[in-house]
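Student: Need the 3D shape of this:
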Amino acid sequence: MALALMWEAKAAPGRGEDLLAWARARRLDPAPERRETFVAPQDRVLVITWWPDAVPVPPELPDPPGELLARPPHRWRFTPVES
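Tutor: The predicted structure is shown next:
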């Protein structure tokens, strides 16, 4: 894997389940090699996707509808390092 993308958002009060459902329903084209979804306290949702070198510009999750969010999503790109 050549790239890991992390997407994290904090839900508006009482909207954690809605934000999680929204994130889980988003499909990426092409699909990543691997995708994992996590939740954390304070209604945070984290999605990590792993991409091969063959996908030069991997798609990212878009911003959810504003009413689901307490703040805009954070996005990070990580590349592996040799051990």
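
Student: C-alpha from now on. contacts and neighbour counts both.
Tutor: Noted.

Student: where along this protein do the strands fall?
Tutor: 3-10, 34-40, 44-51, 74-78 (DSSP state E).

Student: For P64, which of those strands is the nearest?
Tutor: Nearest of the strands of the chain to P64, taken as Cα to Cα: strand 3-10 at 8.9 Å.

Student: And the closest one, how far out from the chain middle?
Tutor: Centroid separation for strand 3-10 versus its chain: 4 Å, with Cα atoms, centre = their mean, to the nearest Å.

Student: what does stretch 56-75 give?
Tutor: Taking Cα atoms, centre = their mean, one finds stretch 56-75 lying 7 Å from the centre of the chain it belongs to.

Student: Please provide the structure for the following sequence as well, for comparison with the first:
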Amino acid sequence: MTVVTLMWEARAADGRGGELLAWARAQELATAPVRRETFTAPGDRVLVLTWWNAPLDADLPELPEPSPELVTRPVHRWRFESHGT
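Tutor: You can find the predicted model right below:
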């Protein structure tokens, strides 16, 4: 089975990193992924990775766009296919 990882990354508006983190952690997906992790980075960035047993082009649920006042730009999204270690 192919494993695909969806990456969702957003940059919070000034001083709103904690709010963006809380918002991202509260988002539920229609189907549960095999694994989900949430990260933060300097610059009030929030990153969410989800892992799925699915092909790269599968129709999978993704986190939505947060409200415009919470972020400085549109969310960045990428898909990655695992090739093992």
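
Student: that older thread, for W22 of structure 1, which of the strands of structure 1 is the nearest?
Tutor: Closest to W22 of structure 1 of those, according to Cα to Cα: strand 44-51, at 10.2 Å.

Student: Who are the contact partners of the counterpart of P61 of structure 2 in structure 1?
Tutor: With TM-score structural alignment as the criterion, the equivalent of P61 of structure 2 in structure 1 is P59. By Cα atoms under 8 Å, 6 or more residues apart in numbering, the residues touching P59 of structure 1 are L28, D29, P30.

Student: And these, which is closest to P41 of structure 1?
Tutor: Lowest distance from P41 of structure 1 to the contacts of P59 of structure 1 (Cα to Cα) belongs to L28, with 26.0 Å.

Student: Please name the residues that touch that closest one.
Tutor: By Cα under 8 Å, 6+ apart, the contact list for L28 of structure 1 reads P59, E60, L61.

Student: Next, count neighbours for the second one.
Tutor: By the other Cα atoms under 10 Å criterion, the neighbourhood of E60 of structure 1 contains 15 residues.
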